[in-house]
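Engineer: Show me the folded form of this:
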Amino acid sequence: MKTWAQQLYHFYTHFTPGELPNHVAWLFPQRQPEVRKVVKAFLDKYYNDRNERRLLLGINPGRFGAGVTGVNFTAPKQLTEVLSIPHPFKSQSELSAEFIYDLIAAYGGPEAFFGRHFIGSVCPLGFVKGGKNINYYDDPALLAAVEPFIIESIETQLRLPVDRSACGCIGEDKNFKYLSKLNERFGWFDRIAPLPHPRFVMQYRRREKEQFIDRYLQFLH
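Structural biologist: Okay, here's the model as predicted:
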């Protein structure tokens, strides 16, 4: 049986996304050799095993985190300062990444966190329209077009040794409702746990960040 690193690297570098409606374009950073190199370094460092892990699924990658690095909820600054992974990207950060890496520190650090969890996305590729991020659920025609890809992607990840007793859903409104609906159809997980989206916390409730981190820790433990 292949390791998490081997299977995830193949997963993230072999997408064949179809056409999108309404002038929406795919955000597919793993097409670029420099991104593939970073993704491989990250996976080889933290996922070179066959251990059981629990999934957390965000919405879809955005332009300034995974849309640059190819690593979910990870901007170039975290690659350098936390993970010590070299890269050619401009040293920028991103609000969601800052929250997630504060959470990882509170959990016990990258080795402890990534050793027991994998953060993915309901849709593993992102979307751009008019130079701005768009989420898979923002446009009904887009959602209809990408739903088969979403289902196939989740089922591919579930071929890994995943703890199916619970899945953390990052985004407790539309992302949670949609993932819950899919889970009712396919029975992937025993339960879906809604978790506040890091961008919401950092933009609107930053003073309460520690309380939101505690909510995540309760799920993770």
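
Engineer: alpha carbons only for contacts and neighbour counts from here, please
Structural biologist: Will do.

Engineer: How about the contacts made by residue 102?
Structural biologist: Residues in contact with residue 102 (Cα atoms under 8 Å, 6 or more residues apart in numbering) are residue 213.

Engineer: what's the offset of the helix or strand encompassing it from the middle of its chain?
Structural biologist: Taking DSSP states H and E as the criterion, residue 102 maps to helix 95-107. Taking the mean of its C-alpha atoms, helix 95-107 sits 13 Å from the chain's own mean (Cα atoms, centre = their mean, to the nearest Å).

Engineer: likewise stretch 182-191?
Structural biologist: With Cα atoms, centre = their mean, you get 19 Å for stretch 182-191.

Engineer: ok, residues contacting that stretch?
Structural biologist: Against stretch 182-191 from outside (Cα under 8 Å, 6+ apart): 164, 165, 166, 167.

Engineer: another one to check against the first:
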Amino acid sequence: MDTFADRAIAYYLSLSEPDQLPPGVGAINPYRQPAVQTIVNQFFSTYFSDHTPRVYVLGINPGRFGAGVTGISFTTPQNLKKYCGIDNDLPPTPELSSRFIYQIVEAFGGAAAFYSQFFLTSLFPLALVREGKNYNFYDDKATTAALWPNITASVRQQLTFGCNRKVAVCLGRKNATFLQKLNQEQRFFDRIVTLDHPRYILQYRSRDIESYVDRYVTTLADCVS
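Structural biologist: Predicted coordinates:
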């Protein structure tokens, strides 16, 4: 019987860029790179080689400095090495969201403890860029419409890895609008709880970071209690 890791690895290494994006919007697919393929195999084999359902924590789409480089959600090359124990030769990248997320991972006792309960992912699995900058799938209506079938299919397939469908955690208030819409259409999850996105917290609420860490830890703990 396939493990969570088996299914996740097969999914990520089969991803291809969408061909219907509006002009000026591009997608980054790191999974074509041998170094990232190795990382994906190591990461999931280390933390997900079992059949335990995880609570899914869903972001928008990856940033070009996090999963857009490593292939692992919210994880920079340096955090992949420091917190997950996976050595790599990828250059370090400045990703605010990863910095915050790994505070949460550490608050749960480290990567092994955290990933035994949670799966970090996104509604759309590839990083999007426009004019060389991070772009969100909901930043314009044409991109949202073009990617909606991909988003639906992506989330549906990710659920097959091993999902606790009783609850999902959505990162980002605007993102929640689209996940709720998707859930109304597809009934993927029994309920959805929403937290402010890590990038928003570090950009606009950095003085309150400890209270946000507490809120994250409490919310996530409630989801697995």
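
Engineer: Tell me how the two chains score on TM-score.
Structural biologist: In this superposition the chains share a TM-score of 0.96, using TM-score structural alignment, normalised by the length of the first structure; 220 aligned residues with a Cα RMSD of 1.1 Å.

Engineer: State the number of residues packed around residue 160 of the second structure.
Structural biologist: 12 (other Cα atoms under 10 Å).

Engineer: For it, which non-adjacent residue is spatially closest?
Structural biologist: Excluding the flanking residues, the one nearest residue 160 of the second structure by Cα to Cα, 6 or more residues apart in numbering is residue 7, at 7.6 Å.

Engineer: about what we covered before: which members of the contacts of stretch 182-191 of the first structure occur in strands, if any?
Structural biologist: By the criterion of DSSP state E, membership of those in strands covers residue 167.

Engineer: Restricted to buried residues, select the contacts of stretch 182-191 of the first structure in ChimeraX.
Structural biologist: Those of the contacts of stretch 182-191 of the first structure that count as buried under 16 or more other Cα atoms under 10 Å are selected in ChimeraX with:
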select :164,166,167
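
Engineer: Quick one: residues contacting residue 15 of the second structure.
Structural biologist: Residues in contact with residue 15 of the second structure (Cα under 8 Å, 6+ apart) are 29, 31.

Engineer: redo that, cut-off 10 Å
Structural biologist: 29, 30, 31, 32, 125, 126, 154 (Cα atoms under 10 Å, 6 or more residues apart in numbering).

Engineer: for it, helix, strand, or coil?
Structural biologist: Following DSSP: H, G, I helix; E, B strand; the rest coil, residue 15 of the second structure is assigned to coil.

Engineer: tell me which residues in the longest helix seen in the second structure are buried?
Structural biologist: Scanning the second structure for the longest helix, with DSSP state H as the assignment, gives helix 141-159. By neighbour count on 16+ other Cα under 10 Å, the buried set for helix 141-159 of the second structure is 143-148, 150-152, 154-155, 158-159.

Engineer: do the same with stretch 171-185 of the first structure
Structural biologist: Quick answer for stretch 171-185 of the first structure (16+ other Cα under 10 Å): 171, 175, 176, 179, 180, 183.

Engineer: could the residues you listed go into a markdown table alongside distance to residue 216 of the first structure?
Structural biologist: Below are those laid out as a markdown table (distance: Cα to Cα, whole Å):
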| residue | distance to residue 216 of the first structure |
| --- | --- |
| 171 | 12 |
| 175 | 16 |
| 176 | 15 |
| 179 | 18 |
| 180 | 18 |
| 183 | 21 |
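
Engineer: any idea which of those is closest to residue 113 of the first structure?
Structural biologist: Of all these, residue 171 has the smallest distance to residue 113 of the first structure: 19.5 Å, by Cα to Cα.

Engineer: returning to what we had before: please list the outside residues in contact with the longest helix of the second structure.
Structural biologist: By Cα under 10 Å, 6+ apart, the list of residues contacting helix 141-159 of the second structure reads 4, 7-8, 11-12, 15, 18-23, 25, 53-54, 56, 58, 61, 121-125, 135-138, 165, 178-179, 182-183, 185-186, 188-189.

Engineer: ditto for stretch 111-118 of the first structure
Structural biologist: So stretch 111-118 of the first structure is in contact with 4, 43, 45-49, 51-57, 72, 83, 103-107, 109, 162-163, 220-221, going by Cα under 10 Å, 6+ apart.

Engineer: Tell me the one of the buried residues of stretch 171-185 of the first structure nearest residue 201 of the first structure?
Structural biologist: Distances from residue 201 of the first structure to those, taken by Cα to Cα, are shortest for residue 171, at 10.5 Å.

Engineer: The residue lying closest to that closest one once chain neighbours are set aside: how many residues sit nearby?
Structural biologist: Leaving out its chain neighbours, the residue that sits closest to residue 171 of the first structure by Cα to Cα, 6+ apart is residue 197, at 4.4 Å. Residues contacting residue 197 of the first structure under the criterion other Cα under 10 Å number 20.
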